[in-house]
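[1] The sequence and its predicted three-dimensional model are supplied below.
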Amino acid sequence: MKTTFKILGVLLLLVSMGSCEKDDMESLDPNLSNSADIKGVPNFNNGMINSYSNEVVLQWNEFLSQTIDDQMPLPAESKIYAMVTLAMHDALNNVVPKYETYALDNSGVDASDITKKNIHAIADAAVSQAARDMIAQLVSGATAAADARLNEVLASIEDSDLKTRGISIGKAATAAILAKRADDFPLRFVTYTGGTAPGVYRANYQPFINLAYAPNMGELTPFGIRSSDQFRDEAPYPLNSSEYVADYKEVKSLGCDACPLRTEEQTEIGAFWIESNASSMNRLARTLIEERKLDGWEAARLIGLVEMAVIDAYIASFEGKAFYKFWRPVTAIRAGDSDGVDATVGDENWTSSFFTPPTAEFPSTHAYAGGAAAAVFKSFFRSDHVNLDVISPYSLPGVERHLSSFSQMAYETAISRIYIGYHFRHSVVVGERQGRELGEYVFDNNLRELKKVL
């Protein structure tokens, strides 16, 4: 089963066709120039929070990546990313309340004794304890390494009441999130056969014969949106429609193993973006945090919002998959001569470039999550523009792709699923659009800056 997990872990991701915006990229929080008091913190914009570096936040974020990337099915990975990064965010915002929290209430926090001189002691302890505790709870076999990393951080902090308070805050942040997610069910492979009618998803392709992964994931309580069906608004094309026939022919000619019509660029895009969304978007966030010198509070908020959007994109897309139960291209093309549509010429030996994930087809989860993450990045930085070379170490090591916009990232993530034979075009277009709407909603309604108290 571990082999199967790692196969799936290298498999299921996202997509998009976004629009470019013309925005400037100056101050992230323009209202911070207003001097005011928050929860006992004199002169909120006195530079105290800005003086806290992103170092420990990024260290734990990278530790998480090294611990779970490419080790499990992508939905499970995305949920762990969300819970660990939100624990760090909540811990910081119970040291000094700057942003709304996910689970641990910070309305009564008194931070009047926090200064530029001591903020690192309490904040580093809080972040580290929260990350360690959540990783130990969620990742089997990771406790010893997480303990060693925690001890290293705590040993660098002089013993004090603030250090002790930081440890208590970190423990409370993890406990609050675990309590909030106490009703979550495990994500796992289940026996699944599916239907037999044309167009209906069926688990009849190698190596996942009669198996599906977490077909009930859409029933999980979302992290930042109202409901898993909040953005569901469009169905797959009917099999007898000209649109479906066009999508069928496209993926048949571009998504097969060693397709002669697929260009080198298309082949590269397909393999490059096959990696987990939670992992690739986490790495992109870390790069931007370092490049734009975000402080620790901004860093934790950005990563928390991105991973919240990704996990909700998984939940929402899986709700759509369960609702429509549309078949994958590998099944559709092999059954093309018996689907009742004369224009879809079948090929019983057709195979996709990689093992098709054991989930229904519509909408594309990869496209959904790519669109959601791009929307968060665009909203956070108030611009679509970016100038970065990015890598995909687990999928296509040694290859770089240049990004000039977050929309380009979302588009490539989405379109890649056609080039590896996982999805029809309609699935990735709808998935990216719904993901963009989800990402905008997550940003607008979660982890917002607290209002100043005048």
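    Cool, got the structure.
[2] from here on, contacts and neighbour counts on C-alpha atoms
    Fine.
[3] Return the residues in contact with the residue nearest in space to the middle of the chain.
    Residue closest to the average C-alpha location in the chain (C-alpha atoms, centre = their mean): Val310, at 2.8 Å. Residues near Val310 by C-alpha atoms under 8 Å, 6 or more residues apart in numbering: 78, 277-278, 369-370, 372-373.
[4] List the buried residues for the lengthiest helix in the chain?
    Ranked by residue count, the top helix of the chain under DSSP state H comes out as helix 296-324. Neighbour-count burial for helix 296-324 flags 296-322, 324 (criterion: 16 or more other C-alpha atoms under 10 Å).
[5] How far off centre is the helix or strand that contains Tyr244?
    For Tyr244, the host element (DSSP states H and E) is helix 242-254. In terms of C-alpha atoms, centre = their mean, to the nearest Å, the centre of helix 242-254 is found 29 Å from the chain centre.
[6] Take this one as well and set it beside the first:
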Amino acid sequence: MNALTQFKKVPILPLLIAPALVALASPPIACADAVTDWNLIASTAIVTTAGQPPPVSALSFAMVQGAVYDAVNAIDRGHQPYLVQPPSNPTDSKEAATATAAFRVLVGFDDLPGLFPVQQPTLQPQYDTYIAGLPDNPPGSRAAGVTIGEATARAMLTARLNDGRFGPSPTPYPQAPGIWRPTPPNFLNDPAPWVGNVRPFLVPSAEMLRTDGPNALTSAAYTEDFNEVKELGSLYSTTRTADQTDAAIFWQDHAHALFNRIFRTLATSQGLDIVNSARLFAMENLAAADAAIGCWNDKYYWQFWRPITAIREADTDGNPDTQADPTWLPLFDPATPVCNPLFPLFTPPFPDHPSGHACATGAFVNTLQNFFGTDKISFSAFSNKSCTTRSFERFSDALKEVIDARVWAGIHFRTADTQGAVLGKKVAQYLKKNYFRPARCFLEGPLRRVSFHRARGRCPPAQVQFRGNHRG
């Protein structure tokens, strides 16, 4: 019996997820509205200052942007709330509500801790200056916005108490061919394997996102994946192009910081107002959080080995068509030049399957398509890892490139990427069907909300009108 057949039978293990530890600088604040302003402030707090790795940061971004959405939506009342809908007047300040919701989730309250209480000395002056600069027209509207933002932040922080963050680590499987183990050169362990046991933000359970799993070690599909990454992902590959190398390094930037930069760009280029910006950022980051949770849960269910281990130990896999190379190195090796030498490249310290970046990008891209109602919007993005800018004609082009890039990097088998993208899409589709419905699609009762969509199957998902670089 081959190893892969064996781990398809092991009991489900709870927990998982944590990509590479990179905290890179963010550009100066110069954004379109309060939502994008405070998304940038939050990104700096989460990624640059706290140094949270991608799967952990996904949870933090979701908490901030979910509370911001509820605060803005409480005043606009155009869509179904995520958690709560505090009382409001139409003239209450959406900007004050936005800033307060984000600030309070980040630093918390005297009786309810936020994500980063230690950052209050830095964030408090930013918040105070921001609020003081907002108009108070009509009088009292600014204070009312603050009250609303505090209410939605408190609701979010309360809802996420005891949600499994920073919990115990999963149990590693006994070593065998196909089973993950720490990889060269540093042989690090996952800094946040508990992510897969966190209570999801949207879906009922992480297990409902279970992938089909890695290919059996003796299968033709595994052989194909093996030989592809061995050739294209090698540090010394003669077939990988310079552009493919750039793409691989580009996408090793912190995924959630990078995509939130993309969302800020899109919010501006597509002319989104504060209401639609709040909804976009909430949808994207809540979907990405559940993709991270599901992805890390799946990683530790399968615990599949990385290409560097598989290639060096191929003489143990029972497959005559995979040839071992004990000295093989991936492109992602400290020997590969990067624009910031403080953050060298290496194989991420957690199991291969599914790809964390593909899970996140699958959620991000499919949610963008659902939000805008089209795939045909072009955009460009800058990576702090490669210090290059790449441009895309469609949202889906970015997802396709991420799937390829992880193979070109030598850190994933293609199956891990394609199945990760499917996992992310599942989250995006669940969100589309069950959350952020137009206000006419749900009723509020004293104890619970009743969705017309669930009851009658009506009310299509809301989309926005956009402008600018739409390509027909």
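    It's in. What you see is a predicted model, and the numbers here were worked out from it, not measured in a lab.
[7] Superposed, what's their TM-score?
    Here the TM-score for the pair of chains, by TM-score structural alignment, normalised by the length of structure 1, is 0.82; 397 aligned residues with a C-alpha RMSD of 2.4 Å.
[8] ok so, going back, quick check: next helix or strand after the longest helix of structure 1?
    Going down the chain from helix 296-324 of structure 1, the next helix or strand is helix 329-334, by DSSP H and E.
[9] chain center to that following helix: distance?
    Remark: helix 329-334 of structure 1 is offset 28 Å from the chain centroid, using C-alpha atoms, centre = their mean.
[10] for Trp305 of structure 2, what are its contacts?
    Contact partners of Trp305 of structure 2, counting by C-alpha under 8 Å, 6+ apart, are 178-181, 351-352.
[11] Which residue in structure 1 aligns with it?
    Using TM-score structural alignment, the partner of Trp305 of structure 2 in structure 1 is Trp327.
[12] do Phe413 of structure 2 as well
    Phe413 of structure 2 maps onto Phe424 in structure 1, with residues paired by TM-score structural alignment.
[13] do the same with Phe201 of structure 2
    Matched to structure 1 by TM-score structural alignment, Phe201 of structure 2 sits across from Phe223.
[14] And for Leu399 of structure 2?
    Counting by TM-score structural alignment, Leu399 of structure 2 corresponds to Ala410 in structure 1.
[15] Report the mean deviation for the helix or strand harbouring its match after fitting onto structure 2.
    Taking DSSP H and E as the definition, one finds Ala410 of structure 1 inside helix 406-419. Once fitted to structure 2, helix 406-419 of structure 1 is off its aligned match by 1.0 Å on average (mean C-alpha distance after the TM-score superposition for structure 1).
[16] Run the chain-centre distance for that helix.
    With C-alpha atoms, centre = their mean, you get 15 Å for helix 406-419 of structure 1.
[17] Please apply the same query to stretch 420-434 of structure 2.
    12 Å.
[18] Buried by neighbour count: which residues of it qualify?
    Buried residues in stretch 420-434 of structure 2 (16+ other C-alpha under 10 Å): 420-428, 431-432.
[19] Thr152 of structure 2 versus the closest residue to Val118 of structure 2 other than its chain neighbours, what's the distance?
    Computed as C-alpha to C-alpha, 6 or more residues apart in numbering, the closest residue to Val118 of structure 2 that is not its neighbour in sequence is Val107, at 7.5 Å. Val107 of structure 2 is 14 Å from Thr152 of structure 2, where distance means C-alpha to C-alpha, to the nearest Å.
[20] who's more crowded, the two?
    More crowded of Val107 of structure 2 and Thr152, by other C-alpha atoms under 10 Å: Thr152, with 32 against 20.
[21] Now name the helix or strand holding the more buried one.
    Using DSSP H and E, Thr152 of structure 2 maps to helix 141-159.
[22] can you give me the helices for structure 1?
    Using DSSP H, the helices assigned to structure 1 run over residues 2-9, 55-68, 74-92, 119-138, 143-155, 161-180, 242-254, 264-272, 277-291, 296-324, 329-334, 365-381, 406-419, 425-445.
[23] Tell me what angle the fifth one forms with helix 119-138.
    So that's helix 143-155 of structure 1. Between helix 143-155 of structure 1 and helix 119-138, the angle formed by their directions is 170 degrees, by axes from the mean of the first three to the mean of the last three C-alpha atoms, to 10 degrees.
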